[in-house]
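Student: Sequence plus predicted model, see below.
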Amino acid sequence: MNQKTFSDWRIEAAVMQIEGRAFIDGAPRHASTEKTFPCVSPIDGRVLARVAACGEADVDAAVATARRAFETQSWAGMNPRDRKAVLLRWAALIREHRDELALLETLDTGKPIGDTTAIDVPAAVQCIEWYAEAIDKVGGEVVPADHHLVGLVTREPVGVVAAVVPWNFPLLMAAWKFAPALAVGNSVILKPSEKSPLTAVRIAQLAHEAGFPPGVFNVVPGGAEPGRLLALHHGVDCIAFTGSTRTGKAIMECAAKSNLKRVWLELGGKSPNIVLPDCPDLDRAAKAAADAIFFNMGEVCTAGSRLLVHRDIKDAFIAKVVAAARAYEPGHPLDPAVTMGAIVDRIQFERVLAYIEAGRREGRLVTGGAPVREETGGFYLQPTVFEVKPDATIAREEIFGPVLSVIEFDNVDDAVRIANDTEYGLAAAVWSGDLTTAHEVARRLRAGTVWINGYGEGGGEMSFPFGGYKQSGNGRDKSLHAFDKYTELKSTIVRLR
């Protein structure tokens, strides 16, 4: 357990040296144009660093070195146990630099330091270790073919993988992409969000220190342009993206216009959290409902942003949720006691405020709804709860902020209908004391993850596949199923006679 105080973290933040260059072919480098962009902390609005604004020449260089590394088999040609050893050294270095990386993540995104030290960095380490340990234990198949044939099915790395990742969990979401991709022998180009590029650059340096051959792991920061160029690039074999549905559609279009590269998308969500009147523990359900939307300032793709509550218990349950929301009073993210930090930047802050105004017009504001700590220069919002109809704007569109929509229903069929009436299908939950009812509802919910009598449990377990139905995307992160995204299946057929 980290024992550093608020004062300790502020001192470390004041003296921290931050690297903002790209990482290509085993070394840091400036953008070819020398252009940079300011990396601004949402905590207080100060510029943390100038970061390389990569463009076409930089993307071309990253793809060329990744391709060269793949074709020379400097990484893909290693024995699986040797790749495992390098990945485990990398994980150990990340663990060793946990506080530095957690501090970078907090300064960059506004996440509470208690979360980045206890969740974000350890979970990224666990992800790398999990795939490192899995890779020399996953085999192929011997096909039961005709007796004059021997049929083998083997997996091969797809080649050059581009990973375009979001700003809400910058290090962890990146690890969900690059860990399985690297484990099976691919070269990787990581494009972090321009809102949160700092940990990506730092772990690239640690990857080199761990023994990755040059060109195997590259980082190209920048705005939307590097991501678009990677999606269009004929030298990229696969692109894995986590972010908005709109951007995911654009990436798929770019892939279709170029070389039909594999496209894997983990997109938005508007997840329903259903509380039936026979819920076995309303206090625990209310606390879970608050955590489901206010953890990480609501900047979570699986956030339980739609709380569906039966008419008979609605008023009492809303009161319990409001009480639980008091534990999420926004504060300085470097204070270990703080549970809610800052919204990632001004653009997102103003976007959430606009949704709050829409909520005021279309529903009843129950609590919150106002900016706080404005004197700091940072972007802080109260945890906010509305009571709305199912067709309200804030009940249908992904907000990515601490805004909860409470929706009343009359019966189970009504709840399932409202829950599934969305373009998304990432996550859902149902609370019931009747296990038969709970299972039957879970089966009817169109979502990639469904919790029963909980919300968010198992998020740190790598064995559960993660992804969504409908416009929440395709493919699965985590688990052995992630290897399907970054490998090609080859059938080898040998004629014996």
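Tutor: Sure, I can see it. Please read these numbers as outputs of a predicted model, since none were measured by experiment.
Student: Please make it C-alpha for all contacts and neighbour counts, starting now.
Tutor: Will do.
Student: which residues are contacting the host helix or strand of residue 163?
Tutor: Assigned by DSSP states H and E, residue 163 belongs to strand 160-164. Residues outside strand 160-164 that contact it (Cα atoms under 8 Å, 6 or more residues apart in numbering): 63, 66-67, 70, 174, 177-178, 181, 186-193, 227, 230, 235-242, 486.
Student: okay, pairing it with this:
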Amino acid sequence: MTLATHDDWLRRAEALEPAVTHLIDGADEPGDGAFPVVSPRDGRVLAEAADAGPAEVDAAVAAARRAFDHGPWPRLSPADRGRILLRFADLLEERRTELALTISLEMGKPVTDAHDIELRAVITTFRWYGGLADKLTDESPHTAPDALALVTREPAGVVGAVVPWNFPLTLAGWKIAPALAAGCTVVLKPSEHSPLSALLLGRIGLAAGLPPGVLNVVAGDGPVAGRALGLHPDVDVLAFTGSTAVGRHFLRYSADSNLKRVWLELGGKSPNIVLPDAPDLERAAATAAWGIFFNQGEMCTAPSRLLVHRSVAEQVTEAVVARARALRVGDPLDPATEMGALVGEHHLDRVLGHVRTALDDGARLRTGGGRTLTGTGGSYLEPTVFDRVAPDSRLAREEVFGPVLSVLAFDDLDEAVALANATEYGLAAGLWTSDLSTAHRVSRALRAGTVWVNCYEEGDLTVPFGGMKQSGNGRDKSAHALEKYTELKTTWIQL
């Protein structure tokens, strides 16, 4: 259960003493520099976090390499690794309130969402992979009678994981848990906007029984610490979630170093298609509004393009606008808040730039579009809806990563599919229809890694998640995630 009142969370925030040093080889490492972690809630400095340079990244990778090459972790039985991951999940549950508070303070999401949604996802992830660890099997293909062939999955080695600020622990868990289950060791580099929750996560893993060096956490910015990790010759696999532009850098780092495998989950400009035969237009509108404003719109899968059949476009748009106007924007530590602060002033300015460009391009602003709660010192934006958005405009094509919805009308199904696919991204999509044949045909026609039909953002750990086109490659979640962190080895025995 979350704490009951705003005052409860405020008191806990005053007493919070976040972890601020790197975790390298099982020990605190302050490093040579520090940087301020600013809360978008009120613009105040939460803490001075250790700032990793190449030396700290080298030390973390060296610790992970020793732990992989000589330590016990890859040599433990899968069942023993699974038990430690299950203990990890238990300790995350015990520290759930502290973790949720830290996330809310450092990146601005409502603390109830951090507690009830993000931490639930993180805990479930470690439990799921802890349970899966000893259930993977190798292969023995049928060959000639005088030979025995074995195909084994072996841990890939040292994994560098670079994760963003919007879901700092969910996305870290999606990478760390399967990598650890496979027997890999990890160097985690969180965003410089949300390092505190990740630094705490690393210490919880150590308390759960991870041997020193198995999970290392270094804080720092992307152009320095992220680049050092991407170029490091002793990193075997690099897993990244973030922007497409930064994803390209990691591919270059791989080419310029040791050709490490690079797995990318990148941006999105997800279409949400509403047909006139949707089973419930009001629910479709409510879900569209929830999807774009949840987490302040700072989601790669956010349904930022609402594609509505012209015959119902005004009805659906009015319903979305009404929900946007009713949404409570406020202090992330207030349990009544439905939308918190954007991650910082830099990002708020960027999103407002998209709003100005949309107006210049002729889109009609239906609600929002401006800063709010300016007296708090925080980075707050009104829920924003545009319609009459031109398909070739920047608002329809570029990822805003904020609470800004573009509405586009269409006249027939072929046009809807063409509009949906008219983007460089291919992460996710939504479709609302009562016709089973339409659901199947359109789902197959959409170039997206996930298609939700008559819902949005649904799923669990059993299903894979990832994108097509410039939304990336590889998959998080499910047993398929193990493919990123294992190597297939063939052993042929002549009998």
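Tutor: Looks like it came in fine. Note that this is a predicted model, so its numbers are computed, not measured.
Student: about what we covered before: what about the contacts of strand 160-164 of the first structure, which are in strands?
Tutor: 187, 188, 189, 190, 191, 238, 239, 240, 241, 242 (DSSP state E).
Student: how much does the strand holding residue 163 of the first structure stray from the second structure?
Tutor: Its aligned residues in the second structure lie a mean 0.2 Å from strand 160-164 of the first structure after superposition (mean Cα distance after the TM-score superposition for the first structure).
Student: In the second structure, what stretch matches that strand?
Tutor: Using TM-score structural alignment, strand 160-164 of the first structure corresponds to residues 158-162 of the second structure.
Student: Do I have it right that residue 311 of the first structure meets residue 409?
Tutor: Yes: assessed by Cα atoms under 8 Å, residue 311 of the first structure is found in contact with residue 409 at 5.8 Å.
Student: what residue of the second structure matches up with residue 139 of the first structure?
Tutor: Under the alignment (TM-score structural alignment), residue 139 of the first structure pairs with residue 137 of the second structure.
Student: Give me the neighbour count for that match.
Tutor: Counted by other Cα atoms under 10 Å, the residues lying close to residue 137 of the second structure total 9.
Student: tell me the SS of it?
Tutor: With DSSP: H, G, I helix; E, B strand; the rest coil as the basis, residue 137 of the second structure sits in coil.
Student: now it: how far from residue 182 of the second structure?
Tutor: Going from residue 137 of the second structure to residue 182 of the second structure by Cα to Cα, to the nearest Å gives 12 Å.
Student: repeat for residue 414 of the second structure
Tutor: 44 Å.
Student: out of the two, which sits in the busier spot?
Tutor: Neighbours were counted for residue 414 of the second structure and for residue 182 using other Cα under 10 Å; residue 182 has more, 31 against 12.
Student: Chain neighbours aside, what residue packs nearest to that one?
Tutor: residue 155 (5.4 Å; Cα to Cα, 6 or more residues apart in numbering).
Student: circling back: neighbour count for residue 311 and residue 409 of the first structure, which is higher?
Tutor: residue 409 (23 against 14).
Student: Sketch out the helices for the stretch 51-200 of the first structure, chain order is fine.
Tutor: 56-71, 80-96, 98-109, 113-115, 121-135, 170-183, 198-210 (DSSP state H, counting those that start in this stretch).
Student: which secondary structure elements does the shortest one contact?
Tutor: What it means is helix 113-115 of the first structure. helix 98-109 (3 or more Cα pairs under 8 Å, 6 or more residues apart in numbering; DSSP states H and E).
Student: residues in the second structure aligned with the helix it packs on?
Tutor: So helix 98-109 of the first structure sits over residues 96-107 in the second structure, by TM-score structural alignment.
Student: Count residues in the vicinity of residue 199 of the first structure, would you?
Tutor: Using other Cα under 10 Å, residue 199 of the first structure is surrounded by 23 other residues.
Student: what sits against the counterpart of it in the second structure?
Tutor: Under the alignment (TM-score structural alignment), residue 199 of the first structure pairs with residue 197 in the second structure. Shown in contact with residue 197 of the second structure (Cα under 8 Å, 6+ apart): 19, 99, 102, 103, 168, 169.
Student: Turn these into a markdown table, including distance to residue 492 of the second structure and neighbour count.
Tutor: Output for the contacts of residue 197 of the second structure, formatted as a markdown table (distance: Cα to Cα, whole Å; neighbours: other Cα atoms under 10 Å):
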| residue | distance to residue 492 of the second structure | neighbour count |
| --- | --- | --- |
| 19 | 49 | 22 |
| 99 | 48 | 24 |
| 102 | 51 | 27 |
| 103 | 50 | 29 |
| 168 | 43 | 23 |
| 169 | 42 | 28 |
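Student: mapped onto the first structure, which of those hold?
Tutor: Retained in the first structure by both residues aligned by TM-score structural alignment, their matches' Cα atoms under 8 Å are the following of the contacts of residue 197 of the second structure: 99, 102, 103, 168, 169.
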